[in-house]
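> Structure, please.
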Amino acid sequence: MEETTLVTGGAGFIGSHFVKRLLRREDVARVTVLDALTYAGHIENLGEAFLSPKLAFVQGSILDAILVDELVQRHTAVVHFAAESHVDRSFYEAGNFLAANVLGTHTLLDAAARFGVDKFVHVSTDEVYGPLETGAATEDFPLRPTVPYAASKAASDLVALSYFHTYGVPVCVTRSSNNYGPCQHPEKIIPLFVTNLLKSRPLTLHGDGRHVRNWLHVEDNCAGIELVLRGGTPGEAYNIGGGTDLTNRELTGRILTACGADWDAVTYVPDRRSNDIRYAMDWSKIAHDLGYQPQRDFETGVAETVAWYHANPGRWAPLLRTPAAPQSQSSITAPAGC
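All right, here's what the predicted structure looks like:
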């Protein structure tokens, strides 16, 4: 039986890379993207994917139960990326994060339970585990989020897994470390620093720069998500990591080198609130069970990412302005993309 997959948030950064990956598979008959095209979702991210006759695009919200029902019942699988995802925004828009990330996930799961999908992959984050001074979180580690964004994702993880135990929905959860790569919105640290340097603006480093994050190329994360879609055990969570652990100061140094800049461009500012000191995950489960291994080294990945931002100012420069209202569905064409 050929697979038909509904991808929520498929015009976002990670979702659009995943959609293109699915479209390259011969056993995938149709991919439908459902995306609200908020400030972080852009139709241009899909780019050449619109050349595929297998792609359908629907502009809409995962909170729209009627629309979600209509779409879910026509697909064999759901891969759920759609979410509010920026930590700083969650400080003053917590209600929006809870609505989109928790209630939106519930709307999708409720439809999946009634229409009997073959697989539901809920995409999450390592931030649900909260800060760890030492060691690394396995999938059974307690969820201890410290900011509204991470709390909304932890809640949605638990709702998703509850739908497996209560209703038998074949749910898997993936939790990845920080993604980077082409097409990412410039609010996130790597594209923010790269685009600031391209515009000859200073970089601001919070606190003393000791905060540690794991950096994973978006294509490696998508490879892991696809493995979970194909072979993940329903009711299980899978950590997707294996990138490069860096302090924010080390990350800044790598970006400066990749952009041919020096430390004179860096200004230190007071640390932001609830800035967790370190995230770390153990990803041995997905490596052992599904054969996952990341392929991109950080230096090459960052160099490619910098090259993309340098070559595509028309894609990111407008995003530095106040976000415009979403375009209407009738105005959507097949634009150039990543």
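
> drop to CA atoms for contacts and neighbour counts, all remaining ones
Will do.

> Was I right to think residue 229 contacts residue 80?
No - between residue 229 and residue 80 there is no contact, the gap being 11.0 Å when judged by C-alpha atoms under 8 Å.

> Now the common contact residues for the two.
Shared contacts of residue 229 and residue 80, defined by C-alpha atoms under 8 Å, 6 or more residues apart in numbering, comprise 120, 121.

> isn't there a helix covering residue 78?
No - the assignment for residue 78 (DSSP: H, G, I helix; E, B strand; the rest coil) gives strand, which keeps it out of a helix.

> and it, how many neighbours does it have?
Here the count is done by other C-alpha atoms under 10 Å, and residue 78 has 26 residues near it.

> didn't it look like it was pressed against residue 10?
No - with contact defined as C-alpha under 8 Å, residue 78 does not reach residue 10; the gap is 11.2 Å.

> mind listing the helices in the stretch 101-250 of the chain by residue range?
With DSSP state H, counting those that start in this stretch, the ranges of helices along the stretch 101-250 of the chain come out as 104-115, 148-167, 189-198, 218-231, 248-259.

> With distance to residue 239 and mean neighbour count added, can I get these in CSV?
Converted to CSV, the helices of the stretch 101-250 of the chain look like this (distance: least, C-alpha to C-alpha, whole Å; neighbours: other C-alpha atoms under 10 Å):
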stretch, distance to residue 239, mean neighbour count
helix 104-115, 19, 21
helix 148-167, 13, 21
helix 189-198, 22, 20
helix 218-231, 9, 21
helix 248-259, 22, 18
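
> And those: which comes nearest residue 314?
Closest approach to residue 314 among the helices of the stretch 101-250 of the chain (C-alpha to C-alpha): helix 189-198, 11.7 Å.

> Check the offset of that closest one from the chain's centre.
Centroid displacement of helix 189-198 relative to its chain, using C-alpha atoms, centre = their mean, to the nearest Å, is 19 Å.

> contacting residues around the nearest residue to residue 22 once chain neighbours are set aside?
Spatially, and ignoring its direct neighbours in sequence, residue 22 is nearest to residue 28 (6.8 Å; C-alpha to C-alpha, 6 or more residues apart in numbering). For residue 28, the contact set (C-alpha under 8 Å, 6+ apart) comprises 2, 3, 4, 5, 22.

> one more, for comparison:
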Amino acid sequence: MRRILVTGGAGFIGSNFVHYLVEHTDAYVVVLDKLTYAASPEALEPLPADRVELVEGDVTDTGLVDSLVGSLTGAEDAVVHFAAESHNDNSLRDPSPFIRTNIVGTFEILEAVRRHGVRLHHVSTDEVYGDLELDDPARFTETTPYLPSSPYSASKAGADHLVRAWVRSFEVAATISNCSNNYGPWQHIEKFIPRQITNVLAGGRPKLYGAGENVRDWIHAADHSSAVWTILNRGQIGHTYLIGADGEQKNLEVVRMILSILGRPEDDFDHVTDRAGHDLRYAIDPTKLRTELGWEPQFADFRAGLADTIEWYRANSDWWRPHKDAVESEYAARGQ
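Here you go, the predicted structure:
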């Protein structure tokens, strides 16, 4: 049986990928996760124990990482590296965990796959490219220069550079993907879409940074998962692939859409203090992924995917509601 080590596999995007593997492949999945506040081991509980193993540990732990990677002895075994600190606001308050996990952790993964000759796919973000002007028709491509604007995006850019250097210097068999903003089940309620959904479900009002003109390119986590699996199996070693679903939306329009789906007036939200250094617009050009590897998103209709996500949060209030007050208190302390 093919074995896949998924770092950060109890996090939002990582756990969705583990679900994808169980549903669409016969692989045995080993999850390495530090189980920080952003992890949801509950997301893995419904999965069969004979298919998924959860190892609690830090991706910067040299011995543990080496042991797990060393257990991948099959020709098709691989590491998919999702583990990352990823919340921009948190990186502005304390960058140090982002440097340790995103840069040092990636170094440890690279050294382990180099020692054991294991295939690696490294999951990154479009935020490494900085941002685009709101009226710029351009989109990010695989050749867009890096211009990160936060400690989070800078740490991910550094990790990407390490992967490319290890491919060139040590012939590590690795690919990279840079993805746009994800949404879907199990996303922490500190993030934009689930925060707005749960605000309404809890009887409150959505909170919109500034004027809400900032644009994000949204993709459902299930589509991200299928794209990563496609790249792992068919991508060219040393290549980067951008993952997107043509889902550009202004933050204002996303909030209005959530309110509309939930039967609330579209102006029933509060403007709050804008984020420091808030990137204006992200936009992914996924042409290479689609033309070279034949990938297509299943959630091409953003409103339909958003409605499904809202229903998931409605049905799983026992998971998010115990944490809601604490998250909102932290935002309120910052005027957000």
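
> on that earlier part again, right, so of the helices of the stretch 101-250 of structure 1, which gets closest to residue 94 of structure 1?
Of all those, it is helix 148-167 that lies closest to residue 94 of structure 1, at 5.8 Å by C-alpha to C-alpha.

> thinking again about what came up before, among the contacts of residue 28 of structure 1, which are located in helices?
Assigned to helices by DSSP state H, the following of the contacts of residue 28 of structure 1 qualify: residue 22.

> Which one (most neighbours) among the contacts of residue 28 of structure 1?
Most neighbours among the contacts of residue 28 of structure 1, by other C-alpha under 10 Å: residue 5, with 26 neighbours.

> Now do that one against residue 121 of structure 1, distance only.
Separation of residue 5 of structure 1 from residue 121 of structure 1 (C-alpha to C-alpha, to the nearest Å) stands at 11 Å.

> Can you get me a residue count around the corresponding residue of structure 1 for residue 280 of structure 2?
In structure 1, the residue matched to residue 280 of structure 2 (TM-score structural alignment) is residue 277. Neighbourhood size, residue 277 of structure 1 [other C-alpha under 10 Å]: 15.

> for residue 321 of structure 1, same thing?
Counted with other C-alpha under 10 Å, residues neighbouring residue 321 of structure 1 total 8.

> residues shared between the contacts of residue 5 and residue 121 of structure 1?
Common neighbours of residue 5 of structure 1 and residue 121 are listed as 78, 79 (criterion: C-alpha under 8 Å, 6+ apart).

> quick one: contacts for residue 239 of structure 2?
Shown in contact with residue 239 of structure 2 (C-alpha under 8 Å, 6+ apart): 174, 175, 176.

> The first one maps to what in structure 1?
The one in question is residue 174 of structure 2. Counting by TM-score structural alignment, residue 174 of structure 2 lines up with residue 171 in structure 1.

> how near is that match to residue 165 of structure 1?
Distance from residue 171 of structure 1 to residue 165 of structure 1, by C-alpha to C-alpha: 9 Å.

> okay, and the common contacts of the two?
Residues touching both residue 171 of structure 1 and residue 165 (C-alpha under 8 Å, 6+ apart): residue 235.

> Distance of the alignment partner in structure 1 of residue 186 of structure 2 relative to residue 108 of structure 1?
Under the alignment by TM-score structural alignment, residue 186 of structure 2 pairs with residue 183 in structure 1. Here residue 183 of structure 1 is placed at a distance of 26 Å from residue 108 of structure 1 (C-alpha to C-alpha).

> Please apply the same query to residue 40 of structure 1.
Counting by C-alpha to C-alpha, the gap from residue 40 of structure 1 to residue 108 of structure 1 is 20 Å.

> Also residue 131 of structure 1?
To residue 108 of structure 1, residue 131 of structure 1 is 29 Å away according to C-alpha to C-alpha.

> so how many other residues sit close to the residue nearest to residue 11 of structure 2 when sequence neighbours are not counted?
Excluding the flanking residues, the one nearest residue 11 of structure 2 by C-alpha to C-alpha, 6+ apart is residue 39, at 4.4 Å. Using other C-alpha under 10 Å, the number of residues around residue 39 of structure 2 comes to 20.

> ok, now which ones touch residue 39 of structure 2?
Per C-alpha under 8 Å, 6+ apart, neighbours of residue 39 of structure 2: 10, 11, 12, 33.

> who's in contact with residue 240 of structure 1?
Under the criterion of C-alpha under 8 Å, 6+ apart, the contact list for residue 240 of structure 1 reads 174, 175, 176, 177, 221, 224, 283, 286.

> right, and residue 61 of structure 1 touches residue 36 too?
Yes - at 5.1 Å, residue 61 of structure 1 counts as touching residue 36 under the criterion of C-alpha under 8 Å.

> More neighbours: those two, which one.
Using other C-alpha under 10 Å as the criterion, residue 61 of structure 1 and residue 36 rank with residue 36 on top: 24 against 19.

> Against residue 118 of structure 2, how distant is the residue mapped onto the more buried one from structure 2?
Here residue 36 of structure 1 is matched to residue 34 in structure 2, going by TM-score structural alignment. For residue 34 of structure 2, the distance to residue 118 of structure 2 (C-alpha to C-alpha) stands at 22 Å.

> and what of residue 171 of structure 2?
11 Å.

> and what of residue 226 of structure 2?
Distance, residue 226 of structure 2 to residue 118 of structure 2, using C-alpha to C-alpha: 21 Å.

> All good on my end, thank you.
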